[in-house]
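S.K.: Mind folding the following:
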Amino acid sequence: MKDKVFKIITISVVVVIAACCLFPFLHVLAVSFSDKTAVIRGEVLLWPQSFKLSAYKAVFNNKGLMDSMWFTLILTVVYTVFSLIMTILCAYPLSYPGLKLKSPILLYILFTMYFSGGMIPGYLNIKSLGLLDTFWVLVFPTMLSTYNMILMKSFFQAMPRELEESAYVDGANDFVVLIRIVLPLSKAMLATIALFYAVSRWNGFMDAILYINDESMYTIQLRLRQMIQASQVSSMMEEIPEMKADLIAETIKAACMAFSMIPVMIVYPWLQKYFVKGVMIGSVKG
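M.R.: The predicted structure follows:
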């Protein structure tokens, strides 16, 4: 009886949390596909009223928004690849128990997790390196996450050392062991870490605000922020005169937000099975 009550409470809590996450998303989608009259009257909740595609036509006809989308896609791919490489190269050596100066090195890396130089010293450092208004300023400064590195390190430590030792007996070096044995067995963790990096880069905009002035390198999130805060929504309505009567700022903003979610919605189902395995690593021992 106690187990049934516990399961009912657990399921109820999970359903409520899931609803809190899902309902705002459904509302944004509903507004983006609805007629402006229904939106103005407040009739749109979770289902579109008088289905319209005018807001999405305005979004796809906006060159600045489309350029930012493609730029952010390329940036996210490059950032994720570089971040994975850095995380692996940092975590793999630290997973060896016999590594010299392992504790001081790990402490030095962990220090950056709790303390930083601050925004102004960070900006001055980036400026002195000549990275302002460059592609790489959105890649290099946050390329390694200490938290993700610790997850990867813990996973490598849990792998049977016998597999690596047998490869060493056959004449393999450290690089071959990493590429041929360790990484193929780490697909779940690699997919999980890659998803963490990709989502953080896709959603990030603070570094773009600080370091980017060139509009050709605006990320999608920075472009959306600029559009919502400024008067660019009105200019998008002017770009399609024949549909101006069907558009209001609320529907365009909702369409822009939904538009920015498309890549994540496409990629996540492909990585879901690996993601579930990755987040469960370490929860069961035996």
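S.K.: CA atoms for contacts and neighbours, from now on please.
M.R.: Will do.
S.K.: Give me the distance between the two termini of stretch 152-171.
M.R.: For stretch 152-171, the separation between the terminal residues is 26 Å (C-alpha to C-alpha, to the nearest Å).
S.K.: List the buried residues for that stretch?
M.R.: 152-156, 164, 167 (16 or more other C-alpha atoms under 10 Å).
S.K.: Ok, stretch 84-98 next?
M.R.: 84, 87-88, 90-95.
S.K.: Can you give the distance from it to the centre of its chain?
M.R.: Stretch 84-98 has its C-alpha centroid displaced from the chain centroid by 22 Å (C-alpha atoms, centre = their mean, to the nearest Å).
S.K.: Before we compare anything, build this one as well:
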Amino acid sequence: MTTQTLSTPRRLARQRAGIEAGRPVWEEQPSWFGRLSKPVVLALVALLVTFPLYVVVVTSLSTTEAVTRAGGLVVVPRELTIAAYVQLLSGGVVTRALLISTAITFVGTAFSLGLTVLAAYGLSRPGSLLHRPLLFIVLLTFLFGPGIIPSYLVVNALGLIDSYGSLILPTAISAFNLIVMRSFFMGIPGELIDSARIDGAGEFAVLSRIVLPLSKAVVAVVGLFYAVGYWNAFFNAMLYINDNNKWPLQMVLRTYIVQAQVLPTGAGGVTSGSGMGLAPAPSLAIKMAIVVIAVVPVLVIYPFIQRHFTKGVIIGAVKG
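M.R.: Next up is the predicted model:
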């Protein structure tokens, strides 16, 4: 009896402390091992993720002597130089491909996002024309893809071979993004839309003044998905672009990094970097610099959109 009497207040005190700490009453207090292992595991995961990127950045900033001394990828930075970036961004293959990828990303993201918003809003309204058949067709694309040969025949029939339109139109709308945005739109209270219609607002007014201001999170996330997709895409360029001067950056990255081809120098290629008094960068540093240029834009944009992920994607995916 005495043990039970003493243990009950302690148990209640522990439960009260867990509630005050935001922990459910059925969860026990974490052990010292659990509290110690969590930051250690997170630190190891962060190290595994950042270390390869660190090596790539350091190698891209290394001189020929540093790369030769390291026998390849450089881990300890010595004699850093920006010669590789100067050579790549002073005109030529990489500069042209970077401009092409940037233009395709901006134009393609705006085009795809506009089509997805319009289609998702139309499919989210129960009384819209051919609502169920169109939704069934969209869902059917999750199970059956068009295939490479039929897609190429369609693009060829439309006269889009060697055209930048072939990099945007075949992937203009993602069924996944469309379903996520439609589910989010369906979660908007119908009373708001009905009150706007009573006031005389049309469909475009409802979409622009009510639906979109309430859907900034999902629009930002879907826009990021499209932007990353266009920025990283190379397969369509490999299929439909025969002119090397129209290659996007990821196609250049695949050709000169994965296939280990050498970047041309001089006119139309890369400069030597001597115009700024810099020694020519080693080929490995140039390859790693291309990787950095291809990865950094996504790393810079992602932190500004990351806070919208939970509200935009999870809520949109659960509802509907």
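S.K.: aligned partner of Leu124 of the first structure in the second structure?
M.R.: Correspondence of Leu124 of the first structure to the second structure, assessed by TM-score structural alignment: Leu153.
S.K.: Relative to Val58 of the second structure, how far out is that match?
M.R.: Taken as C-alpha to C-alpha, the span from Leu153 of the second structure to Val58 of the second structure is 44 Å.
S.K.: And Ala217 of the second structure, by the same measure?
M.R.: Distance from Ala217 of the second structure to Val58 of the second structure, counting by C-alpha to C-alpha: 36 Å.
S.K.: before we move on, what about Arg125 of the second structure?
M.R.: Computed as C-alpha to C-alpha, the Arg125 of the second structure to Val58 of the second structure distance reads 53 Å.
S.K.: Looking only at neighbour counts, state which of Leu153 and Val58 of the second structure leads.
M.R.: Val58 (21 against 11; other C-alpha atoms under 10 Å).
S.K.: quick one: contacts for that one?
M.R.: 74-77, 80 (C-alpha atoms under 8 Å, 6 or more residues apart in numbering).
S.K.: Now do the SS call for it.
M.R.: helix (DSSP: H, G, I helix; E, B strand; the rest coil).
S.K.: Now check the first structure for the residue matching it.
M.R.: Under the alignment (TM-score structural alignment), Val58 of the second structure maps onto Ala30.
S.K.: Please name the spatially closest residue to that match (chain neighbours excluded).
M.R.: Pro48 (4.3 Å; C-alpha to C-alpha, 6 or more residues apart in numbering).
S.K.: That neighbour: what secondary structure?
M.R.: coil.
S.K.: Counterpart of it over in the second structure?
M.R.: Pro48 of the first structure maps onto Pro77 in the second structure, by TM-score structural alignment.
S.K.: Hmm, Ser60 and its match touching each other?
M.R.: No: using C-alpha atoms under 8 Å, Pro77 of the second structure is not in contact with Ser60; the gap is 10.3 Å.
S.K.: The residue positioned nearest the centre of the first structure - nearest residue in space that isn't next to it in sequence?
M.R.: Centroid check for the first structure by C-alpha atoms, centre = their mean gives Val199 as the closest residue, at 0.6 Å. Spatial nearest neighbour of Val199 of the first structure, excluding adjacent residues (C-alpha to C-alpha, 6+ apart): Val264 at 7.4 Å.
S.K.: do Ala188 of the first structure as well
M.R.: Tyr274 is the one closest to Ala188 of the first structure (C-alpha to C-alpha, 6+ apart), at 4.4 Å.
S.K.: what do you get for Thr265 of the second structure?
M.R.: According to C-alpha to C-alpha, 6+ apart, the nearest residue to Thr265 of the second structure is Thr271 (6.1 Å).
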